[in-house]
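A.B. asks: Can you look at this prediction? I've put the sequence above it.
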Amino acid sequence: MESSIVLPTGFDWQHWFSRWERMQERYLVAREERFDTMLRLIRASQPQVARILDLGCGPGSLMLRLLEQFPHAEVVGVDFDPTLLVLAQAQLAEFGDRATFIRADLREPSWVDQWSAPFDAVVSATALHWLTGQQLSLLYRRAAQVVRPGGIFLNADHVGSEFQPLQDEWERHADELLAQVAQGAADDWSGFWNAYGHALNVDIAKIHQVAWDAQGVEEGMPLAWHFHQLKASGFRYVDCFWRRDGDAIYGGMSENFK
């Protein structure tokens, strides 16, 4: 993994990974249920699991669960944020060469050329909504290129509604749940990053200007849009596998799935 970020001496990476997890759980209701569903879908659809690709892997939250549940699999994580990749590398060091990392911009096509062998599963969790519709459509095409025939693509992320009153209700409910989180129980988004940047002694804002030039749709695109793009990319069977308001797990099986 190429990264300009080096953990300071004595840096408590376990503390910061735990804080990341709590911060994510603050915003994502049933987060663990989503992870469990993804693991179950991979296990049910794939006769054997040797290679998994995690797009937008962050600090390795999903990778950790994949490595634990599929003890013979290699899991590759791709992300563009060096401050998250360095945390993932520390968190998953115990898995040795079963966990590998690539720093790459998912908006660019070059990440597709990093591997000579296809993957049994390509997954992502709460990362791809940062992309524009055009960028996401292109990413689906690239994902179809790296998943093996019969493999599975799964994305757990925000999805929008074409019916605005329903979208408004989902957002109202999300705000209501967020308000119920005990004060001080977890960082909010900006609070985590401010504290983490200070601990790393790096300018987080400067890094994120490059890494997170976000132009996507925060609430996500409607499922019908995703299904159309996935089929156009070459995924034969597409479906929504889990949903809770404006969050869903959707994806597809590549050609030759049996």
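C.D. replies: Done, it's in. Keep in mind that what you see is a predicted model, and the values were worked out from it rather than measured.
A.B. asks: can we go C-alpha only for contacts and neighbour counts from here?
C.D. replies: Fine.
A.B. asks: Could you check how far the residue nearest the centre of the chain is from Gln183?
C.D. replies: The chain has Ala125 as the residue nearest its centroid, 2.9 Å off, counting by Cα atoms, centre = their mean. To Gln183, Ala125 is 26 Å away according to Cα to Cα, to the nearest Å.
A.B. asks: Can you report how many residues neighbour Phe241?
C.D. replies: Phe241: 17 surrounding residues under other Cα atoms under 10 Å.
A.B. asks: hold the first one in mind and look at this next one:
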Amino acid sequence: MSVQSVFNKYAGQYDQSRKKLIPCFDDYYQTMLEVIPFGQDSALEVLDLGAGTGLVAGLVADNYPVARITLVDIAGEMLAKARNALAGYDNDFEFVTADYVAGESFGPVEREFDLIISSLSIHHLEDEPKRNLFRKIFANLKPGGVFVNADQALGETEAIEKVNHNKWLEQARALGATEQELAASLERMREDRMAPLDDQLQWLREAGFAEVTCWYKNYSFIVYSGMKR
């Protein structure tokens, strides 16, 4: 089953279990917001890659009420949920159903951005498409623009990856995740193609990014960023 099919399948229940399946949810997304280096009154052009049901776009809208936010996702059912979830905001939103890997721009969107964000999406790509995407993100940022990714990384060794996985199961169950919710998550995880954190940071540098750093790590959950000078 493709990534698109899996996420269309689970669009209706994805948000219900998210806080249980991301045990570090609050710190994870708070860090993502805190490292965005722009004032809250900035009229930012923002691009959300793999935007899903609009969770991160909503968090950004809460903090940047005059930002223009473009949401791109391959799963149309997810974006339909996002459109409903974001209906109460005053921000200008654009919803684009497209594969953000394909082409030189992001679907029909052909402009540069101040901020490109992504959450729990890029880890579905194989290594070379990740590297190509980082180059594409760099090319589509304005000078001074920033890329922030809240994602997951592969453990540096098989033993470390096993600890990451087992800790996730333990913490998710402790937060009340049902076996049905875990089974659905594990099905989605079959589409994961995670890469080690150090590799991802190096690929950002190779793409041209400066100030590359990891701001947050909790087992496999990571938040990192880079800037286009």
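C.D. replies: It's in. These figures come from a predicted structure and were not determined experimentally.
A.B. asks: how about Val238 of structure 1, what's its match in structure 2?
C.D. replies: Superposed on structure 2 with TM-score structural alignment, Val238 of structure 1 falls opposite Val212.
A.B. asks: secondary structure element for that match?
C.D. replies: strand 210-218 (DSSP states H and E).
A.B. asks: ok, and what's touching that strand?
C.D. replies: Residues outside strand 210-218 of structure 2 that contact it (Cα atoms under 8 Å, 6 or more residues apart in numbering) are 24, 28, 31, 35, 201, 204-205, 222-229.
A.B. asks: any idea which element the residue of structure 2 most remote from its centre lies in?
C.D. replies: Distance to the chain centre peaks in structure 2 at Ala159, reaching 25.8 Å (criterion: Cα atoms, centre = their mean). Per DSSP H and E: Ala159 of structure 2 is located in helix 158-174.
A.B. asks: average offset between that helix and structure 1?
C.D. replies: Once fitted to structure 1, helix 158-174 of structure 2 is off its aligned match by 1.8 Å on average (mean Cα distance after the TM-score superposition for structure 1).
A.B. asks: equivalent range in structure 1 for that helix?
C.D. replies: Using TM-score structural alignment, helix 158-174 of structure 2 lines up with residues 164-180 of structure 1.
A.B. asks: Name the single longest strand found in structure 1.
C.D. replies: strand 147-158 (DSSP state E).
A.B. asks: Can you list the helices and strands that that one packs against?
C.D. replies: helix 31-45, strand 119-125, strand 247-254 (3 or more Cα pairs under 8 Å, 6 or more residues apart in numbering; DSSP states H and E).
A.B. asks: Next, the angle from the second one to helix 31-45.
C.D. replies: Read it as strand 119-125 of structure 1. Interaxial angle of strand 119-125 of structure 1 relative to helix 31-45 (axes from the mean of the first three to the mean of the last three Cα atoms, to 10 degrees): 160 degrees.
A.B. asks: what's the mean distance for strand 119-125 of structure 1 versus structure 2?
C.D. replies: For strand 119-125 of structure 1, the mean deviation from structure 2 after alignment is 0.7 Å (mean Cα distance after the TM-score superposition for structure 1).
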